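A.B. asks: I would like the atomic coordinates for the input below:
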Amino acid sequence: MITCTKKYFDIPFAHRQHLHDGHCSFVHGHNWDIFVTFACENLDENGFVVDFGKLKFLKEWIDLHLDHACVLASSDPLKDKLVSAAPEAWNVYEVDSCSCEGLARHLLEVFDSLVRKNSNGRVWVCKLEVSEDKKNSATAYGKNS
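C.D. replies: Below you'll find the model as predicted:
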């Protein structure tokens, strides 16, 4: 197996950790970084795991779902109330858990599916790291790691 990593920096989005007993229970924002590590057994005809120039589908996904969005947990009891108060003001993306760890796991699953589809199964995501304001991070590892 051989790997390479693509880094996406300074993606602004908010989240709310509704189960937290401190200030993280309020809607608040960060600049996030996402580091995606790709893996394969056989390099392509150019000698690449992936051609970084052909990963636009990941950047487009990030721009559509995360850029200036608010990530909320599906189980957040205030989610519908927050959004219905001013629906035109929200770009909400729902996940099981919007902690750094939950985001790493979720994004690994989403990106792995997209990468496998776009590479006809030759490449997979073996690791995905999410960094919150360059201070805190969490890493999820794929099943093929």
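A.B. asks: drop to CA atoms for contacts and neighbour counts, all remaining ones
C.D. replies: Will do.
A.B. asks: Ala14 is in what secondary structure piece?
C.D. replies: strand 2-15 (DSSP states H and E).
A.B. asks: Please disregard the earlier target; I meant Tyr93.
C.D. replies: Assigned by DSSP H and E, Tyr93 belongs to strand 92-95.
A.B. asks: And for that strand, what's in contact with it?
C.D. replies: With contact meaning CA atoms under 8 Å, 6 or more residues apart in numbering, strand 92-95 is reached by 65-66, 69-74, 83, 102-103, 106.
A.B. asks: Give me the buried subset of the residues you listed.
C.D. replies: Listed as buried from the contacts of strand 92-95 are 65-66, 69-73, 102-103, 106; burial here means 16 or more other CA atoms under 10 Å.
A.B. asks: could you say what helices and strands the helix or strand following the strand holding Ala14 packs with?
C.D. replies: Once the chain leaves strand 2-15, the next helix or strand it forms, by DSSP H and E, is strand 28-40. Contacts defined by 3 or more CA pairs under 8 Å, 6 or more residues apart in numbering; DSSP states H and E place strand 28-40 against strand 2-15, strand 123-132.
A.B. asks: Proceed likewise with the subsequent sequence, for comparison:
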Amino acid sequence: MIYITRKEHFNAAHKLYREDWSKEKNEEVFGICSNANWHGHNYDLYVTIKGEINEETGFVIDLKVLKDIIIENVVDKLDHKNINLDVDFMKGKMASTEILAVEIWKQLEPHIVVRGAQLHCIKLYETVNNYVEYFGE
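C.D. replies: All right, here's what the predicted structure looks like:
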């Protein structure tokens, strides 16, 4: 088994806010991240694939194919968008980095499996100091 990782980048805005809570409770729990005027991040996304090396190609997955899968199914949907309002796979969900990582997994996994590899990990950096890792569990 070998692991290979592709890094991509996108910029997106969001806010952490529950409609069923008061403005005061949202501010208490989410602080400035509940700002009515939103806020943005420069996200770095690491997608790690695992599998056996194909003897004919020497690849687990062609990295150009992996890049295209990530761009089409994730980056194009998120880049320069409002996660809460513009992203189909985030409709009705809290736009936390944790939930975003899980939903990104769901967008990518079917496209990886059909190519004979397995999605191992999504690592999503929200800032240089904060990131989430999700292993599909």
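A.B. asks: Could you report the TM-score for this superposition?
C.D. replies: Superposed pair, TM-score by TM-score structural alignment, normalised by the length of structure 2: 0.78. Supporting alignment: 121 aligned residues with a CA RMSD of 1.8 Å.
A.B. asks: residue contacts, the nearest residue to Val75 of structure 2 once chain neighbours are set aside?
C.D. replies: What sits nearest to Val75 of structure 2 in space, not counting adjacent residues and going by CA to CA, 6 or more residues apart in numbering, is Phe10, at 6.1 Å. Phe10 of structure 2 is in contact with 42-45, 75, 78-80, counting by CA under 8 Å, 6+ apart.
A.B. asks: Name the nearest of those residues relative to Arg18 of structure 2.
C.D. replies: Leu78 (20.9 Å; CA to CA).
A.B. asks: element containing Ala104 of structure 1?
C.D. replies: Judged by DSSP H and E, Ala104 of structure 1 forms part of helix 100-118.
A.B. asks: Pull out the buried residues from the helix or strand Leu66 of structure 2 falls within.
C.D. replies: Secondary-structure element containing Leu66 of structure 2, defined by DSSP H and E: helix 63-70. Within helix 63-70 of structure 2, the residues scored as buried using 16+ other CA under 10 Å are 66, 69-70.
A.B. asks: Quick one: end-to-end length of stretch 15-32 of structure 1, please.
C.D. replies: Start-to-end span of stretch 15-32 of structure 1 (CA to CA, to the nearest Å) is 11 Å.
A.B. asks: In it, which residues are buried?
C.D. replies: In stretch 15-32 of structure 1, counting by 16+ other CA under 10 Å, buried: 15-18, 29-32.
A.B. asks: Relative to Asp112 of structure 1, which of the residues you listed is nearest.
C.D. replies: The nearest member of those to Asp112 of structure 1, counting by CA to CA, is Trp32 at 19.1 Å.
A.B. asks: Now which residue in structure 2 aligns to the closest one?
C.D. replies: Matched across to structure 2, Trp32 of structure 1 falls on Tyr43, judged by TM-score structural alignment.
A.B. asks: Hmm, Asn11 and its match touching each other?
C.D. replies: Yes. Between Tyr43 of structure 2 and Asn11 a contact is recorded at 5.8 Å, counting by CA atoms under 8 Å.
A.B. asks: Name the nearest residue to Ala13 of structure 2, sequence neighbours excluded.
C.D. replies: Per CA to CA, 6+ apart, closest to Ala13 of structure 2 is Gly40, 3.9 Å.
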